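Peer 1: Requesting a structural model of the entry that follows:
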Amino acid sequence: MSGSKLKPVQAVTAVGCSLTIVSEDKRMRWLIAPDSFKGSLAAREVAEAMARGIRRAEPSADCRLCPMADGGEGTLDALHATLGGEWHRASVHDAEGRPCEAEWLLLPHGVAVVEVARVVGLPDVGPASVHERDTRGVGELIRACLDAGARHIAVGLGGSSTNDGGAGCLVGLGVRLLDREGQTLAPLPDQLGRVAALDLSGLDARLEVTKLELWSDVDNPLLGPRGATAVFGPQKGVAPDAVARLDAAIARFAAAADHAFGQPCAELPGSGAAGGLGYALHLLGGRCHSGATALAELSGLSDAIAQVDWVLTGEGCSDGQTLAGKAPARVAELARAAGVPVSLLSGAVLPDAEGQLAAHFDGCFSLCSRPMTLEAAIQQAAPLLEQAAEQLARLVLAGRRGP
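Peer 2: This next block holds a predicted model:
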């Protein structure tokens, strides 16, 4: 993994047989590593707003920006802002089967990154119900990466509008779904209960020599009470009385898919991510990784943290779920390991009665300083972030000066 290239901020002086660290200046050194504020600001824009606020408190502050993500919406933008890379565009189909253009990113060290939310994301859905959406476009985008020569592909799984068990993705890569009569079926959720077999003869052979990674912040299996449909389906429009029926249909598809690929994958952690897309990628040989951990490693976050005095992270809304693989939790974990204080500044910080969230940060702060609607908070996110970051920085600076 490539690390960040940061200029040294300390001088090392030899004293006898030991080394003494001498600071070059007394400026406060900050590492700003937030996730995006979904529906409002990209992670880079959040980091820039935080830096502007900090510099109001201390104009000479050294602010280093490292936008973060966890594999969901904003992953490509965060990677590009930190590492650069080459943008590519491909013609694929969206969740409702409409032609669309989708971007993917080739990182400097050769990893191709696909963001599912850019193909079948929730903000892009039209009038069709979840039963009429599939992930074929994701498979098409993976094939576009293969066509460009990529043999190491990472797929960020967050933010999907689909619940097709990944059947569409397999079809986009050349698989055929067959009923009992051998007729081809569409990879739509309502058709999955009719799947009797999979024809793999058209599956893209290049996948056999391709390293496939799944980036996710969830470890749910495909089926059952913790599965894709039961947990995430209602968020995408699956009616309560349809959950069991759709779960059974996906289970039938999975039985045929497991048989065709010769391996059971429905219980693997992360198989339930992105409406079961994680399951399909497991069938193809993919391995699941924490999205936040992957981005932290790629951006050299540990090394960057070791060079600063304070770390600031955040996201649109924080609660107990933040600790379940979200980017701010990974940032906090690395800061704690390095012995560097870390604070959380989010759009909203929900009640944390047991103190689990607070225990991971040196202060949890919300940018909403007065009663306001969600729409107003979204529209004013940047100036509100600047104001909150300034006040946080003033508090930190006061503590450093002492009484």
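
Peer 1: only C-alpha atoms for contact and neighbour calcs from this point on.
Peer 2: Will do.

Peer 1: what about the residue nearest to residue 257 when sequence neighbours are not counted, neighbour count?
Peer 2: Spatially, and ignoring its direct neighbours in sequence, residue 257 is nearest to residue 198 (6.3 Å; CA to CA, 6 or more residues apart in numbering). Neighbourhood size, residue 198 [other CA atoms under 10 Å]: 22.

Peer 1: three-state assignment of the residue nearest the centre of the chain?
Peer 2: In the chain, the C-alpha closest to the average C-alpha coordinate belongs to residue 71, at a distance of 2.0 Å (CA atoms, centre = their mean). The local conformation at residue 71, judged by DSSP: H, G, I helix; E, B strand; the rest coil, is coil.

Peer 1: where's it relative to residue 325, distance?
Peer 2: Residue 71 sits 10 Å away from residue 325, going by CA to CA, to the nearest Å.

Peer 1: Please provide the structure for the following sequence as well, for comparison with the first:
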Amino acid sequence: MTDLRVAIAPDSFKGTATAIEVTTALAEGWLSVRPGDSLIRMPLADGGEGTLDAFELAVPGARRMPVTVAGPDGRQVEASWILLPDNSGVIELAVTSGITLLDPLQPMDAHTLGFGQAIAAAIDSGVDRLYLAIGGSSSTDGGAGALTALGATFFDEDNRPIAPGGHGLASVASIDTSHLRAVPAGGAIILSDVTNPLLGPSGAAAVFGPQKGASEAQVAELDQGLRRLAAVLGTDPETPGAGAAGGTGFGLIAWGAAIASGADAVGTVMRAPEAVSSATVVLTGEGRFDGQSDAGKVPSYVRSLAEQAGVRPMLVAGAISAEPTGFAAAVSLTELAGSADAAMGETVHWLREAGAHLAQSL
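Peer 2: The predicted model follows:
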């Protein structure tokens, strides 16, 4: 049996295992079958949960900077952002305003104020550039909360500040940006894993609102509120990625940030292209491989690197609901475990089994 060089480059399995835990478990499973193989362990992220961990792991000298912010329901959250040696700051929405911080969900009232507070803290510390990871959001406020924390004020028709969250957008009529912090001199890059526009059937409210607990009537109200916000900010709501994170992408674009593929940006920092091209096989994965996975998420990014380098890509996912085209092999934890509940209850165990299963498939 010829020993191989194997790159393991997954995203997190949201809510059940971090990217580092996924990488470790897959490696253990693989080595239980092929102990002589050489492994490259490279946990990735696409702008969602785990992005801070990925940067901290990849960049020597990266430092965690603690910050206390208002969570998506107003309660205080102890969070952090990453200061990189080149004086860039990395801020992750999931740890400041993320959906995992809410129980129960609050589709109309959750907001991004805390995310903006963390951005403001990084700016006030003197960073030259920002990386803004916006996956895993809990709200549909168009980024109004974040912009408020950065110094903007949104008013209704009676010149009163609007309420936080998507509910407040129903009355937004104007904005005062006289105290809005400027984008750092080196720019701000939005790390996103989706390309949805802000409005309409493919927009933030329609596609992601139900995932955040919004009813059909609330989706319609949120979409109308985002339409009012678009009129106030004067930015094109059709911009790809404007609908990301409940429209937070739109608010940040209006502020002056540029949107990029989160997986590509994180992968570049972690030298993923070089790692994949040096391997014979690459394992990647995410919690759910579905119709959105080809829109810039980690598995599609890694698969494209493998295709360019002539490397065999393999996929592991908690569940697979779309054809895993382009992968030499694919395995679902749900199928291995016999049910979704079993897979989610012992995710790390079944990840080890998945690693062993793929190694055996060779």
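
Peer 1: which of the residues in stretch 79-93 of the first structure are buried?
Peer 2: The neighbour-count check on stretch 79-93 of the first structure (16 or more other CA atoms under 10 Å) flags 79-83, 85, 90, 92-93 as buried.

Peer 1: Could you pick out the longest helix of the second structure?
Peer 2: Criterion DSSP state H: the longest helix present in the second structure is helix 216-233.

Peer 1: counterpart of whichever helix or strand comes after that helix in the first structure, which residues?
Peer 2: Scanning forward in sequence from helix 216-233 of the second structure by DSSP states H and E, the next helix or strand is helix 244-255. Residues 273-284 of the first structure are matched to helix 244-255 of the second structure when aligned by TM-score structural alignment.

Peer 1: What of stretch 198-218 of the second structure?
Peer 2: Using TM-score structural alignment, the partner range for stretch 198-218 of the second structure is residues 222-242.

Peer 1: Straight-line length of that stretch, end to end?
Peer 2: For stretch 222-242 of the first structure, the first-to-last residue distance is 16 Å (CA to CA).

Peer 1: what's the counterpart of residue 327 of the first structure in the second structure?
Peer 2: Residue 327 of the first structure maps onto residue 298 in the second structure, with residues paired by TM-score structural alignment.

Peer 1: ok, so what distance separates the residue mapped onto residue 56 of the first structure from the second structure from residue 185 of the second structure?
Peer 2: Structural alignment (TM-score structural alignment) places residue 56 of the first structure against residue 32 in the second structure. Look at residue 32 of the second structure and residue 185 of the second structure: by CA to CA, they are 50 Å apart.

Peer 1: The two - which one has more neighbours?
Peer 2: residue 32 (16 against 10).

Peer 1: which residue sits closest to the more buried one, ignoring its sequence neighbours?
Peer 2: Leaving aside its sequence neighbours, residue 32 of the second structure sits nearest to residue 356 (CA to CA, 6+ apart; 6.5 Å).

Peer 1: Just give me the match in the first structure for the one you found.
Peer 2: Under TM-score structural alignment, residue 356 of the second structure pairs with residue 390 in the first structure.

Peer 1: Surely its match touches residue 54?
Peer 2: Yes - under the criterion of CA atoms under 8 Å, residue 390 of the first structure makes contact with residue 54 at 4.7 Å.
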